[in-house]
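**Q** Curious how this folds, go ahead:
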Amino acid sequence: MSSHLQELKKKHENLSTAVEDLQRSPSADGLHVATLKKQKLRLKEEITRLSEQPH
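**A** Okay, here's the model as predicted:
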């Protein structure tokens, strides 16, 4: 697996953790959570695209 793909997966995991932490907070900013979720989705799409490419 390429180091770029590994880095994307790590960023995706970090965003997942950040979103979960924010959602547990009663004072969570909904817009910030939505922005992080969009970033997470873009990373997931990029990971999927790179994973499906022939090596």
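**Q** use CA for all of it now, contacts and neighbours both
**A** Will do.
**Q** chain center to stretch 40-52: distance?
**A** 9 Å (C-alpha atoms, centre = their mean, to the nearest Å).
**Q** Check which residues of that stretch are buried.
**A** Within stretch 40-52, the residues that qualify as buried are Lys40, Leu43, Lys44, Ile47, counting by 16 or more other C-alpha atoms under 10 Å.
**Q** secondary structure element for the first one?
**A** Same thing as Lys40. helix 30-52 (DSSP states H and E).
**Q** got the contact list for that helix?
**A** Around helix 30-52, the neighbours that count as contacts under C-alpha atoms under 8 Å, 6 or more residues apart in numbering are Leu5, Leu8, Lys9, Lys11, His12, Leu15, Ser16, Val19, Leu22, Gln23.
**Q** I have a second one here; can you model it like the first so I can compare?
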Amino acid sequence: MDTEALRVELAQLRQEHRDLDVAVEALAATPNHDALQLQRLKKKKLMIKDRIMVLEDQLRPDIIA
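**A** The predicted structure follows:
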């Protein structure tokens, strides 16, 4: 995968992560919220965060110490 494609995917994932953050906060703020739905959103958010970290590592050049 080329660098530009990685950057595009990274930007999309960051946006999706922010959107999920807003959704989690909104759901948590509602009375009698669906705990299972909240747990699923948090899990998806965590999976996206992990993928973001992988992509960032791929984009970061290796530094030989």
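**Q** and Asn32 of the second structure, how far is that from Glu4 of the second structure?
**A** The gap separating Asn32 of the second structure from Glu4 of the second structure is 44 Å, by C-alpha to C-alpha, to the nearest Å.
**Q** Need the counterpart of Ala29 of the second structure in the first structure.
**A** Using TM-score structural alignment, the partner of Ala29 of the second structure in the first structure is Arg24.
**Q** now do Ile48 of the second structure
**A** By TM-score structural alignment, Ile48 of the second structure lines up with Leu43.
**Q** From the contacts of helix 30-52 of the first structure, list just the buried residues.
**A** Leu5, Leu8, Lys9, Lys11, His12, Leu15, Val19, Leu22.
**Q** I'd like to check the angle between the host helix or strand of the third one and helix 30-52, please.
**A** Assigned by DSSP H and E, Lys9 of the first structure belongs to helix 3-24. Between helix 3-24 of the first structure and helix 30-52, the angle comes out at 150 degrees (axes from the mean of the first three to the mean of the last three C-alpha atoms, to 10 degrees).
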